[in-house]
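Chemist: kindly return the folded structure for what I paste below:
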Amino acid sequence: MSGAAAPTQADAVATAALSRMAAPLSRFDSAPLAASAGEAGAVAVAAIDGSRHLHQQEGLQVAIWGRPALDGSTDDVARRLASLWLSRGAAACACLSGPFALAIVDACSGAALLAVDRAGIHPLSYTSNAHGLFFASSHDALLAHPSVRGALDPQALYHYLFFHMVPAPATAYLGQQRLLPGEYLHVRAGRQCKGSYWQLDFQENALARTGFAGKKQEFLRTLRQAVEAGLGADGESTGAFLSGGTDSSTVAAVVGQVTGRPARTYSIGFDAPGYDEMAYARLAARHAGSIHHERYVTPNDVLAAIPAMAAVFDQPFGNASAIPAFYCAQMARDDGVTRLLGGDGGDELFGGNERYARQALLSGYERLPAMLRQAIIEPLLFRRRVERPWRLGDKARRYIEQASMPLPARLDSHNLLLCHGHRTVLEDGFIDTIDPGMASGCLNGAYWQRQGLGLSQINELLALDMRFTLADNDLLKVRKACELAGVEAAFPFLHDAMVAFAARLAPRDKLDGMRLRPFFKRALADILPPAIVRKKKHGFGLPFGLWLHSHAPLREFAFDNLTQLRGRGIVRPAFIDDLQGRLLAEHPAYHGTMVWLLLMLEQWLSQHPAALGALAHGFAACATETPAVLDPTA
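Modeler: The predicted model follows:
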């Protein structure tokens, strides 16, 4: 729910500064705080019991937020990790499994270690200057220290409009960095050494000689193990999100099998055509025999939640489904639940997103003989003078245009900012402070890291989504929505053993032609209702664009915020006028997303005085980053 915050300073100011840094950690969930001050600084963890670990001995402080296991045991993790640190140094973090953010401050060696779990469930950011190293799970906590500056990074704001979040390792603030999943930062003698203690390792042929029955048996055993770990010792106060999709329905069913009692499930619906999945959630609940609770979110609910939702995120965040996730978590909290299990990660491990099939279809074009493409198909479609409408030809041309784009660039073919054009959307003065190409550079860099490894396209896309879709977006959304509601979030599909199993599956078990996650669905055919196995992915999508038209108070609130944003020097007033008028009338759902992005940006700025103050002083032209090198000792 909250994490560690500490300056590694050997002065009396450290303890007082830590109190200021710790306050934001439990601002929303009122989580209990544990703190420790030593010769080289101070550490603090704010979290519910079981997720708060602190150990101090002879100049050594260990702080852990989360529920990790060390050598298979969750007992006394911080104390045992301290011993490993003394014998193995930075390599000690590789012995942890499960969700965690870790900070070790060692006065004796003058060293410090920061690390986060392999899926990036728990975040950790850091900055350093002449006064020392500062780190926290929340940027609000970092900025509470008087030695940490809060200048907004204009490039991060551009990335927000591009990705609808700020992808790691960048942050919304200049000079502050965030650890990637499976990454650590080792500081020795004032030198920062950053590296990966774990990376997702696909072994596509590992199960080639294992039949379906053997794979199914291992999968179901691992699934039960993952759900048991997610339930922990407080299973009676643990519930589960239930959207009616395959992943959440699977978790709900297995909870009942593991505990021997009905799961407590929670669902959200919308009274809007094409958005309501409640019928599937009810079907899954009946099939699993769960004690089911549901709530329909209204436009008035959205209005009421927006300010608090903007406040709980320490960086701009534009995924509108955080609103229904919050109301789902709030409903569970009112029912006495302190922990909610989510199905997040199933799509990214087993191939559940529709775009995987579409990208396979597009990649099929480049496998056609070049002579056929260049001498026959393309001249016919692009050079032939069409005297009358030819719908099939139009579709074929659009297909070829997209198929001719390389990955990962074609993943952004419907990107809002690219479709409008950044010069149409953004002020000239703002554009002067950013590099629009850096956004696609983020994707290209992550995607091309795995080129040359001989991986299938489906696994290359899964690895990309594990970082950008999951760690930077979906996990953050659920975790923050739960924090605002006062519950803890857990994700069984991201159990280390489940991730390792999925990485060993053959590509065809994840995408067979155009069939998504074939192994997953076949293996769970005895657990899930057939209708849920067959249904397409949906989730808790918010009908915001439709409600802008039908609900005047929501529209007025949104447009008032866009009016405020006009004076920030980021978005062109002319674009806002066009968005509120012509564009929104043409396609409410599509362009409503841009209204939401701009609305939440303005709300985030308003709810974070430090960010608003930085904006008032103008943007710096570029960011500075402390040099980091890989640590050969880990």
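Chemist: from here on, just use CA atoms for contacts and neighbour counts.
Modeler: Noted.
Chemist: which other helices and strands contact the helix or strand hosting residue 443?
Modeler: Residue 443 is part of helix 437-448, with elements assigned from DSSP states H and E. Judged by 3 or more C-alpha pairs under 8 Å, 6 or more residues apart in numbering; DSSP states H and E, helix 437-448 is in contact with helix 457-465.
Chemist: could you check the angle the helix it packs on makes with helix 437-448?
Modeler: Using axes from the mean of the first three to the mean of the last three C-alpha atoms, to 10 degrees, the direction of helix 457-465 lies 130 degrees away from that of helix 437-448.
Chemist: let me know the next secondary structure element after helix 457-465.
Modeler: Sequence-wise, the next helix or strand downstream of helix 457-465 (DSSP H and E) is helix 475-485.
Chemist: by contact count, what packs against that next one?
Modeler: With contacts defined as 3+ C-alpha pairs under 8 Å, 6+ apart, the packing partners of helix 475-485 are helix 299-312, helix 322-334, strand 488-490.
Chemist: mind running it again at 7 Å?
Modeler: Secondary-structure packing of helix 475-485 (3 or more C-alpha pairs under 7 Å, 6 or more residues apart in numbering; DSSP states H and E): helix 322-334, strand 488-490.
Chemist: roughly how far out does the longest one sit from the chain middle?
Modeler: It refers to helix 322-334. In terms of C-alpha atoms, centre = their mean, to the nearest Å, the centre of helix 322-334 is found 18 Å from the chain centre.
Chemist: mind listing what's buried in it?
Modeler: 322-333 (16 or more other C-alpha atoms under 10 Å).
Chemist: how about the strands in the stretch 501-634 of the chain?
Modeler: 511-512, 515-516 (DSSP state E, counting those that start in this stretch).
Chemist: may I see those strands organised as JSON lines, with mean neighbour count added?
Modeler: Output for the strands of the stretch 501-634 of the chain, formatted as JSON lines (neighbours: other C-alpha atoms under 10 Å):
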{"stretch": "strand 511-512", "mean neighbour count": "18"}
{"stretch": "strand 515-516", "mean neighbour count": "19"}
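Chemist: tabulate these (CSV), appending distance to residue 487.
Modeler: Listed next are the strands of the stretch 501-634 of the chain as CSV, based on distance: least, C-alpha to C-alpha, whole Å:
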stretch, distance to residue 487
strand 511-512, 35
strand 515-516, 32
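Chemist: closest to residue 47 out of these?
Modeler: Nearest to residue 47 among the strands of the stretch 501-634 of the chain is strand 515-516 (37.7 Å), distances taken as C-alpha to C-alpha.
Chemist: following up with a second sequence; could you model it the same way so I can compare the two?
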Amino acid sequence: MPRLWADGSGLRLLEGVPGNAHGPVRVGGLTAVGEVTLHNGRTLRAALGADVPDGCSDTELLLRVWATLGTAGLRLADGMFVLAIADGEDLVLIRDHVGARTLFYGHGTAGWCVSTSLLALRRAPNLRTGLNLDAVRSFLTFAYLPGDETLVAGVREVLPGRVLRLRPDGAEADEVFWEPEERIVDADDHPRRLRALLEEATAARLPAGEQVGVLLSGGIDSSLVTALAAKLHDQTVRTYSISFGSDLPNELAYSGLVATHCHTTHSVLNVPGETIAARLAETVALLDSPVGDPLTVPNLLLAEAAAADGLSVVLNGEGGDPVFGGPKNLPMLIFELHREDSAPLARATAYLRSYRKCYEDLPVLLTPAAREASAPLERFVQPYLDGPMDSLLNRLLHCNLRTKGAHHILTKVERLTAARGLRGLAPLFAPAVIDHAFAVPPRLKLAGTSEKWVLKEAVRDLLPRTIVDRPKSGMRVPVQQWLSGPLRTLTQEVLLDRRSHPLFDVRTVRSWLRGEGALLPRQGGKLWLVLTLELWLRAYDLV
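Modeler: From the prediction side, this is the model:
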């Protein structure tokens, strides 16, 4: 788990770091520590045009790239990395293109404090930290924190694709080294070109001489990653799927079909509600920011199963929806079709409502004291939704990539896999794949009613037609059954505890626990958010 630490006394490691096991590295007058995994080291060495020392770690290689080539060199890198560099009196922070790894910072009485661990900064003696009420509202709206804010007041998160220079006087200078751009190319060979990029990204993430795992749901995204891994790897491919019980709807027929088709060693992990109840608090505490995703405990259990099989790398299919146009865009496209509101923030407000979380419940869910925060929630999405891209679909995808992708999907997987000594890698989030996605005409991503059309066509020959052409259904997680069954006691004890009252109106929570206020049982998802937040706040001693 998190190991990087920097403050006024210098850069150091709390413990060994993958790719930087021997402590800080030095190049010229620069000193750096980081958590760096590079997938294209050969390309970067060639770009340097000079001898790179034998045994050079990924951290040293990235530092040399920065020292020699600057932001142009960072754009060339493909990997998951954060780097903190002492440059004279300045501290330079770098976070990878898409946000696979995280880095937090704050300014205290002894200067800047930086860490990959939010909990470490929470406990830093020279930082005055407390609960950030603005972030509470953000989490309850999005089910994650979509920007640079954290739940710890005075601590922020470095945004992906950025170089952040922190000066001794507390000033900051932010530079973007990579951002997706809409450069549409009207051509007939997009599926073929995309296929080549997918193969390259997957091959670069396969562990040499080792077996590899794939988290296989049975949807098109994880299935295509499985098929590519099976085609390209010279070692056994192990696949892992989840079952919540034979009496509940599941995707096991599809994941089993893919595993058989691709000749993988397949395992199905049964996750009863009792296990969710027993492991939820522990899992939530592993995250630097809470994620209101009920798959967090299953994700951790899958990581444990892969680690028990001796794996060091597990691939996943994350990225298909936010990059190539999954179903979550349809509500916004319908809104735009029937739009009558011309107010400046109308589109951003509609986007917040489309999440169907607690945005419209905040006036009754939060106590008056907790509602005092006033920063508009639309600020996180409006720059993308009304941004420079011409296509509305691409604006939506850009927003999904920079908010949910960087602050939910990638960071959740990285933290939970790293907690068990694994690297969780997402080929569909490779920068080159994303760049190509924004060069594809929108009509080839959402082709009529066919979502992610170009992605499906790129891999059609690798998978059974049943998998390629099936509509997306998503993993059906029995949250309502858990909350009314094995999680009932924990939920009531936590949410009706006096310590919760400063944030949440107990009358609203009680009504949701009784299932009141809705024709359909949608309170379960809302209760899950509140429960997750409360458990995280307790783990971080913020209540």
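Chemist: TM value for the aligned chains?
Modeler: The TM-score (TM-score structural alignment, normalised by the length of structure 2) is 0.90; 530 aligned residues with a C-alpha RMSD of 2.8 Å.
Chemist: quick revisit: minimum distance to residue 573 of structure 1: which of the strands of the stretch 501-634 of structure 1 has it?
Modeler: Across those, closest to residue 573 of structure 1 is strand 515-516 (C-alpha to C-alpha), at 42.9 Å.
Chemist: please name every helix or strand in contact with the closest one.
Modeler: If contacts are counted by 3+ C-alpha pairs under 7 Å, 6+ apart, strand 515-516 of structure 1 sits against no helix or strand.
Chemist: which residue numbers in structure 2 go with it?
Modeler: Aligned by TM-score structural alignment, strand 515-516 of structure 1 falls on residues 450-451 of structure 2.
Chemist: helices of the stretch 501-634 of structure 1, start to end?
Modeler: Secondary structure of the stretch 501-634 of structure 1 by DSSP state H, counting those that start in this stretch: the helices cover 507-510, 518-523, 530-534, 544-550, 552-565, 573-578, 584-586, 588-607, 609-616.
Chemist: same check, this time on the stretch 101-250 of structure 1
Modeler: Secondary structure of the stretch 101-250 of structure 1 (DSSP H, counting those that start in this stretch): helices at 139-143, 154-163, 212-231, 246-259.
Chemist: what of the stretch 251-400 of structure 1?
Modeler: 278-288, 299-312, 322-334, 346-350, 354-366, 370-372, 378, 391-403.
Chemist: can you say which of those is nearest to residue 198 of structure 1?
Modeler: Among the helices of the stretch 251-400 of structure 1, the nearest to residue 198 of structure 1 by C-alpha to C-alpha is helix 346-350 (16.5 Å).
Chemist: what residues in structure 2 pair up with that closest one?
Modeler: Using TM-score structural alignment, the partner range for helix 346-350 of structure 1 is residues 320-324.
Chemist: can you list contacts of that stretch?
Modeler: 221, 397, 400-401, 405, 428, 434, 437, 445, 452 (C-alpha atoms under 7 Å, 6 or more residues apart in numbering).
Chemist: quick one: what's aligned to residue 276 of structure 2 in structure 1?
Modeler: So residue 276 of structure 2 corresponds to residue 302, using TM-score structural alignment.
Chemist: how much space between the residue nearest to its match when sequence neighbours are not counted and residue 346 of structure 1?
Modeler: The shortest distance from residue 302 of structure 1 to any non-neighbouring residue, by C-alpha to C-alpha, 6 or more residues apart in numbering, is to residue 323 (6.7 Å). Noted for residue 323 of structure 1: a distance of 21 Å to residue 346 of structure 1, by C-alpha to C-alpha, to the nearest Å.
Chemist: repeat for residue 119 of structure 1
Modeler: 13 Å.
Chemist: what about the two, which has more around it?
Modeler: Between residue 119 of structure 1 and residue 346, residue 119 has the larger neighbour count (other C-alpha atoms under 10 Å), namely 27 against 24.
Chemist: is it correct that residue 438 of structure 2 is in contact with residue 179?
Modeler: No: under the criterion of C-alpha atoms under 7 Å, residue 438 of structure 2 makes no contact with residue 179, lying 10.9 Å away.
Chemist: the two: which is more packed in?
Modeler: A direct count of neighbours by other C-alpha under 10 Å for residue 438 of structure 2 and residue 179 places residue 438 higher, at 23 against 17.
Chemist: show me what contacts that one?
Modeler: 181-184.
Chemist: then residue 113 of structure 1?
Modeler: Residue 113 of structure 1 neighbours (C-alpha under 7 Å, 6+ apart): 90, 103-105, 185-187.
Chemist: CSV please, covering those residues and showing distance to residue 521 of structure 1.
Modeler: Formatted as CSV, those follow (distance: C-alpha to C-alpha, whole Å):
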residue, distance to residue 521 of structure 1
90, 40
103, 40
104, 42
105, 46
185, 39
186, 42
187, 46
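Chemist: so which of those wins on neighbours?
Modeler: Taking other C-alpha under 10 Å as the neighbour criterion, residue 103 ranks highest of those with 29 neighbours.
Chemist: grab the nearest non-local neighbour of the counterpart of that residue in structure 2.
Modeler: Under the alignment defined by TM-score structural alignment, residue 103 of structure 1 is paired with residue 84 of structure 2. With sequence-adjacent residues excluded and distances taken as C-alpha to C-alpha, 6+ apart, residue 84 of structure 2 is closest to residue 93, at 4.7 Å.
Chemist: from what I can see the one you found touches residue 83, true?
Modeler: Yes: under the criterion of C-alpha under 7 Å, residue 93 of structure 2 makes contact with residue 83 at 5.8 Å.
Chemist: mean deviation of the match of strand 515-516 of structure 1 from structure 1?
Modeler: Following the fit onto structure 1, the mean deviation recorded for stretch 450-451 of structure 2 is 1.5 Å by mean C-alpha distance after the TM-score superposition for structure 1.
Chemist: alright, calling it a day.
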